[in-house]
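[1] Fold the following and give me the result.
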Amino acid sequence: MPEETDRSPLGPLPAEPVSGRSVLLGPPPEKGLSSEDVAERVAGGRTNDVPVRASRSVGQIIRGNVFTRINAMIAVLFSVIAVIGPVQDGLFALVIVINTLIGIVQELRAKRTLDKLAIVNAARPRVVRDGATVRVATQEIVLDEVLEVGVGDQVVVDGVVTWAGGLEVDESLLTGEADPVLKQPGDTVMSGSFVVAGAGRFRATKVGRHAYAARLAEEASRFSLVRSELRSGINTILTWITYALFPIGALLVYSQLFMNGQVALDQADSGGVPGPLADALRGMVAALVSMIPEGLILLTSIAFAVGVIRLGRHRCLVQELPAIEGLARVDVVCTDKTGTLTEVGMKLAEIRDLGGSSESPTLVLAALAASDPDPNPSMAAIAEGCAAGGREAPDWTVTALAPFSSARKWSGASLLTPSGEGHWVLGAADVLAEPDSPAAAEAARLGAQGLRVLLLARASVRVDDEFAPGTVEPVSLVVLDQRVREDARPTLDYFADQGVDVKIVSGDHAASVGAVGRELGLPGADRPMDARDLPEEPERMAREVERRSAFGRVTPERKRDMVRGLRDRGHTVAMTGDGVNDVLALKEADIGVAMGSGSPASRSVAQLVLLDNRFAVLPRVVAEGRRVIGNIERVASLFLTKTVYTMTLAIIVGLLAVAYPFFPRHATLINAVTFGIPSFFLALAPNTDIARPGFVLRTLRLAIPSGLVAGLAAVTTYLLVLGGRTVPDPADRTAVVITLCATTLWVLLLVAKPYVWWKVALVGTMVGLLTLAMVTPWGRWFFDLDVSDPAKVLTGLAVAGVAIAVITVIRVVDDRMTSRAAA
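    As a prediction, this is how the structure comes out:
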């Protein structure tokens, strides 16, 4: 991508001698690397060749869908049928091929969506080349590059500082040390850290995989399903099933070979290999194919992939796939105020003169705005307001500069004015002024109206002094108007309806935060709390945070502690923010959500990025997470019901030494019309259920009773129609097929609640397909079915009716017990 010229915020400022020492307020003129230097380093491979955060490669997607544990099981069973035949009994392998192709196609679609959004979200650092500041892709940085950073920028390569203007770097993501580190020329900066105050330049000393955080960043950027309760639960279930396959398969083969339980096969019609061993192997394959939940892993991958695509349509970049699962479990959303609930830009509404200065407050503010090398939104609004009022910045020399810091809540400059050197600070009134002063009281009153109020004051010492600001003298109140986003209130209403608590955590005055919360109808916003008054003891602090909903004067470290406290109390927390002061909390939260216009540091640590900066997208994001997880749990219950009834049937048949009632083709028919085809539609259906922990136990609680009843019903029908024989005929097998299909279709109806027209139509279509297979000549031949004996057909339906009644009673009792426990 070509370089973009960029007007650097770090324009050079003059150096003036003050008190015998020179204070350099801007970066010295620097050419940086020339185009020839860059080309030479690129040719030599000395580039920052770290992959961007992206999805899996095409090869990884194909391998991940083809070489799975379930496909390996199916391949082994198909190899048995390929040798002994007939071809109809190998139909189950075709289903797996189709499933795998669908999974690959859906993941490739998700990959295209992610890659496009990742390009939009990618940071483009500023570098100095040929004497100009330009923006380049992170991968285009070369060794010895001069990079320029300001507040919110992430350090993307290791380097040595060449110029620092109050540069403070947070290295907590690398070292765990919470306090920002003041950097001076000659100090090192590490990739993965980010700027919290000031500005600076540094020369790249290590790039690519040699940089400090490169390996960590590359691993963290993998598009994977790791650290997922859902994924680990499914793997646990598959492990149990794998262990069960071997003894059940051995039991079936042994019983049918040595206990006279042989399947009779008409070789003239089938073309399969004859003999007791071949018949026993067919019965074993039929049982084991049904035990394997072949569609579970596939539908899990598809549900996640479709979730990524749907979120991508709303310009939401999923940087870590487990975030979709986490979204479904969120019960607390912590959000910043400025830029999230309110519009990004602000407007200078009023400058209220408090006296205390011979210079005009407006003139001083214009000078402060002009002296700030990297203005934040508040300072930018002041600069625009002064310019609009015809107040140009005076030509005052800046002798010292203190950039804004979220931790200390103020910025300032020492200025050489016509009346002498003055030291000015601008920041939170309740931080700079005495709590009982008129200035603090008036600021609180204005803040209660939802306005942002800053205090301009004279300091008693230079702003770069270690004891700054010293004693301050209030000069004026600066009132900034910030508009609430139109879509903020509907968003908060949605969360309230869904049982999700919203907490506003902001660095603004608590009264201002409470005013915005009240305007949005947030419960509890009428009692905002100053975060400085929170208890220091973690447990007490967590209880207080849990109880309230609006917090002001929250430092970055306190935000992190508040999120951690909520998590310690069992909540699943999503944190939304856009600034460098949100980075620690974004990293601490279960789900970090950053705004696309936010700082590169906040976007880099978040699992989700809202590229359109719309807080209103968040309900769709949460709803998508719930849809994905709720539907996967629903589908898992279906597939495990199939596994349980097959195990029940196989074990009883093996112990009774009768032939297994099915060929593999029967298992394929039953699996397709009862659970296989319907599960594809259910996996993508709407679902607003709140995801809860305990996926495995909850799924088995539903699947085991239904599977046991269905399996016992199939055995009952089988024994009734056999009438004392050990070898079934096609009519006997058909009766068992009818019992299993009717019973499991009822289970499908129970799982598919709530009912809508398409779900009823789906079940009706499956009944129609089953009926076609039984009544058409081709269907009867292909699946070896016989419905010519009405007594056996009625037996299968009657037993199914009893099983349906039992399953319904079990489900009603279970639902009542669950509701009573929840209450």
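
[2] can we go C-alpha only for contacts and neighbour counts from here?
    OK.

[3] Quick one: classify R227 as helix, strand or coil.
    coil (DSSP: H, G, I helix; E, B strand; the rest coil).

[4] ok, it - how many residues close by?
    11 (other C-alpha atoms under 10 Å).

[5] which one is it nearest to, not counting chain neighbours?
    P322 (7.0 Å; C-alpha to C-alpha, 6 or more residues apart in numbering).

[6] The one you found touches E229, doesn't it?
    No. Using C-alpha atoms under 8 Å, P322 is not in contact with E229, being 9.0 Å away.

[7] how about this one, so we can line them up?
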Amino acid sequence: GMLQEAEQKKIPLNTQLEKLGKWIGIGVIFLCAVVFIATYLKGGNFLETALFSIALAVAAVPEGLPAIATISFALGVQKMAKKHALIRKLPSVETLGSTTVICTDKTGTLTMNEMTVRKIYCPSEIIDVGGIGYSGEGSFSSKPNGIEMLLKAGMLCNNAALQGQTAIGDPTEAALIVSAMKSGLRREDIEKEFPRTNEIPFSSERKMMTTLHRDGKSTTAFSKGSPETILQKCTKTLYRGRIRPLTRVEKNEIMKINESFAKDALRVLAFAFKPVTQKDSAEKEMIFIGLQAMIDPPRMEAREALLKCEDAGIRVVMITGDQLLTAEAIAREIGIKGKAVSGEELEKMNEKELLSASKEVNIYARVSPEHKLRIITALKKAGNIVAMTGDGINDAPALKKADIGIAVGSGTDVAKEASDMVLVNDNFATIVGAVEEGRAIYDNIRKFSAFLLSCNLAEVLIVFIAVMLGMPLPFIAIQILWINLVTDSFPALAMGVDSAGKGIMKKKPRNPKEHIVSGSVAASIIALAIIVTAITLLVYSRFESKTLAFTLLVALELLVPAIIRIGYRAYSLNIWLAGACLLSFALQLAVIYTPLSKVFDTVAPGLQEWGIIAASCIALLVTGIAAEVLIRKSKERAAA
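    Below you'll find the model as predicted:
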């Protein structure tokens, strides 16, 4: 039911690019028709003029855009896989770049997921436990009567196992085995003495689990769960080895101790037992044994990643099954600020209250999968693009509902199926890395769109203006097609694998409704097209040499990628791009200096011509870079 409510998503960018191509196509056909009519009326040969106009139309339409975009996505996905993020659905690469909120589980993602019991409460006494990890070495500050029963309960009501020093199963349960081992208990002996006969499994609704064991001729039930759940089911307590009634005052006392543990970022479990005759009565009127509290140390990288998110204008929301105080303590330690809300408080809110709460709450505790779905829905309603992590079967609906569902590698297959991305190493820092990569890919697509569109626009403008001014056509049909083939394809592909520009994670997330050719991109396309057109036409009107105009335009277009990259603060050398431009230029030299020149109707340019080309290139670099910097500055001012 919950899964059906969450719907499918499609690649918005490619539809944008296809639409863009369509509009450009219409505009270009119109201009080419004008060029054809004007040239023909001036007495041009019908067939030649028609051929030229068609060639111009073919050259001017950026048919490669969606294809290169898809290649960029695919290469980006490969890059992310090397950094432990597996993208399952291509559109999510683009969405990652505009993420405004990351909802993350605490355990394993923000923390190490290596539990160690630090404190134990045996009625009337708090005991410190030494040692870290799963080694089984460590001592107790004291061993009151009754601690053995508590440790036994932790070891028996348990489905994890230890292999050497690695936990198999739930790390929380592994920590309980280790704490019992520290007092000299051996699992094999205890399981022989109390063989398990039945189990009432844990669920996030029940918040407890119970196992039944044969104890000589009778049966004993052992339970563990959240302190509030277990205490509700207890009527007696094991006090220094004797069973006696559990008073209201003692219950409050135990909850106070639970709170003090939780404030130290410890995760607290309560334990109880009961001699039983049948399974149905196992969880009623139990005997309270004590508490075990464990720490799950935060990941060091999580802190840095959180700072990066803050710079990048991304909110991080922590969602956890832990109790409120534990959640707040860990959030403080890692650096998540904001209000905290528990599942109970969430239950009482209606949609409207949750919507306003979701704007300031960054910590949700004791959360069930249904709550996750409600939190995501509220955040999306507030206009956020939400990425969300999950691991359990029950997380699937929330993962589907999120703009980007992120399954952790250690999670269930169901969660992975519902997700857009899988974190192989469960690490929060990996998500932030993926967001950065998503932003870089989107920038790259913008870069080569600006490159292709400004060059294509320049080609059409040069011809159109020349015809309007009554000059002879600056190129022949085959030259126009060649420019399109040589200068456009290789450099555009190489721009698709460009590295991220400086400060890419210092910008706010982009608005997903914003068009790929937004204001600043359009400004840059128009500015560069006008500069290239002006330089080419000035030179052509002075020297009226077709070969010069042809080679000059190729040279100028090969400089455009470098200028565009400066607008994105991408100052590092892109080897692929440099190689692509050199290759294109070498091909151009082949056309003018080898027998191919007959086909292309070119004459080998002399020194003077090369001097003019060099001067023109310098003029383009100076004016182009100035234009890019101005556009970037005004964009940054508008953003601020």
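
[8] if I line the two up, what does the residue nearest to R227 of structure 1 land on in structure 2?
    Using TM-score structural alignment as the criterion, P322 of structure 1 maps onto P91 of structure 2.

[9] what's the distance between that match and I441 of structure 2?
    From P91 of structure 2 across to I441 of structure 2, the span is 12 Å (C-alpha to C-alpha, to the nearest Å).

[10] and if you look at A153 of structure 2?
    53 Å.

[11] neighbour count winner among those two?
    I441 (29 against 25).

[12] Look at the aligned residue in structure 1 for that one and give its secondary structure.
    Under the alignment defined by TM-score structural alignment, I441 of structure 2 is paired with V628 of structure 1. Under three-state DSSP, V628 of structure 1 falls in the helix class.

[13] residues touching the residue lying closest to V628 of structure 1 once chain neighbours are set aside, list them.
    Leaving aside its sequence neighbours, V628 of structure 1 sits nearest to A303 (C-alpha to C-alpha, 6+ apart; 5.7 Å). Neighbouring residues of A303 of structure 1 by C-alpha atoms under 8 Å, 6 or more residues apart in numbering: 628, 632, 683-684.

[14] V344 of structure 1 too?
    338, 377.

[15] Same question for T623 of structure 2.
    I531.

[16] Please confirm that it is located within a helix.
    Yes. Assessed by three-state DSSP, T623 of structure 2 belongs to a helix.

[17] ok, now how distant is it from V532 of structure 2?
    10 Å.

[18] Now do the same for F662 of structure 1: its match in structure 2.
    Under TM-score structural alignment, F662 of structure 1 pairs with F475 in structure 2.

[19] On the three-state scheme, that match is what?
    F475 of structure 2 - assigned by three-state DSSP - is coil.

[20] Repeat that for R352 of structure 1.
    Going by three-state DSSP: R352 of structure 1 is strand.

[21] surely it meets S476?
    Yes. Taking C-alpha under 8 Å as the definition, R352 of structure 1 is a contact partner of S476 at 5.3 Å.

[22] hang on, the earlier thing: between P322 and E229 of structure 1, tell me which one has more neighbours.
    Ranked by neighbour count (other C-alpha under 10 Å), P322 of structure 1 and E229 place P322 first, with 22 against 17.

[23] returning to that earlier point: for R352 and S476 of structure 1, indicate the residue with more neighbours.
    S476 (25 against 15).

[24] Tell me the counterpart of that one in structure 2.
    Correspondence of S476 of structure 1 to structure 2, assessed by TM-score structural alignment: G290.

[25] hang on, the earlier thing: export the contacts of A303 of structure 1 to TSV and tack on distance to E294 of structure 1?
    Below are these laid out as TSV (distance: C-alpha to C-alpha, whole Å):
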residue	distance to E294 of structure 1
V628	19
I632	14
A683	14
L684	17
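
[26] Tell me which of the residues you listed fall in helices.
    Judged by DSSP state H, these include 628, 632, 683 as members of helices.

[27] Report how many residues lie close to Y755 of structure 1.
    Neighbours of Y755 of structure 1 using other C-alpha under 10 Å come to 11.

[28] S419 of structure 1 too?
    Using other C-alpha under 10 Å, S419 of structure 1 has 8 neighbouring residues.

[29] aligned partner of V736 of structure 1 in structure 2?
    Looks like V736 of structure 1 aligns to A549 there (TM-score structural alignment).

[30] Could you list the buried residues of stretch 81-92 of structure 2?
    81, 83-88, 90-92 (16 or more other C-alpha atoms under 10 Å).

[31] Now do the contacts for the residue nearest to the spatial centre of structure 1.
    By C-alpha atoms, centre = their mean, the mean C-alpha position of structure 1 lies nearest to A323, the distance being 2.0 Å. Neighbour list for A323 of structure 1: 591, 607-608 [criterion: C-alpha under 8 Å, 6+ apart].

[32] if we look at stretch 46-57 of structure 2, which residues are touching it?
    Residues contacting stretch 46-57 of structure 2 (C-alpha under 8 Å, 6+ apart): 25, 28-29, 32-33, 35-36, 39-40, 459-460, 476-478, 480-481.

[33] ok, average deviation of that stretch from structure 1?
    Superposing on structure 1 places stretch 46-57 of structure 2 at an average distance of 2.4 Å from its equivalents, by mean C-alpha distance after the TM-score superposition for structure 1.

[34] What helices and strands are in contact with the host helix or strand of L584 of structure 1?
    L584 of structure 1 belongs to helix 583-588 when assigned by DSSP states H and E. Secondary-structure packing of helix 583-588 of structure 1 (3 or more C-alpha pairs under 8 Å, 6 or more residues apart in numbering; DSSP states H and E): helix 556-568, strand 573-577, strand 591-595, helix 600-605.

[35] Make a markdown table out of those and add distance to V622 of structure 1.
    As requested, those are exported to a markdown table (distance: least, C-alpha to C-alpha, whole Å):
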| stretch | distance to V622 of structure 1 |
| --- | --- |
| helix 556-568 | 18 |
| strand 573-577 | 10 |
| strand 591-595 | 11 |
| helix 600-605 | 19 |
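
[36] Ok, which of the ones you listed comes nearest V289 of structure 1?
    Closest to V289 of structure 1 of these is strand 591-595 (C-alpha to C-alpha; 38.6 Å).

[37] Would you agree R227 of structure 1 is in contact with L321?
    No. Taking contacts as C-alpha under 8 Å, R227 of structure 1 lies outside contact range of L321: 9.8 Å.

[38] my guess is V149 of structure 1 meets V196, correct?
    No. Using C-alpha under 8 Å, V149 of structure 1 is not in contact with V196, being 10.3 Å away.
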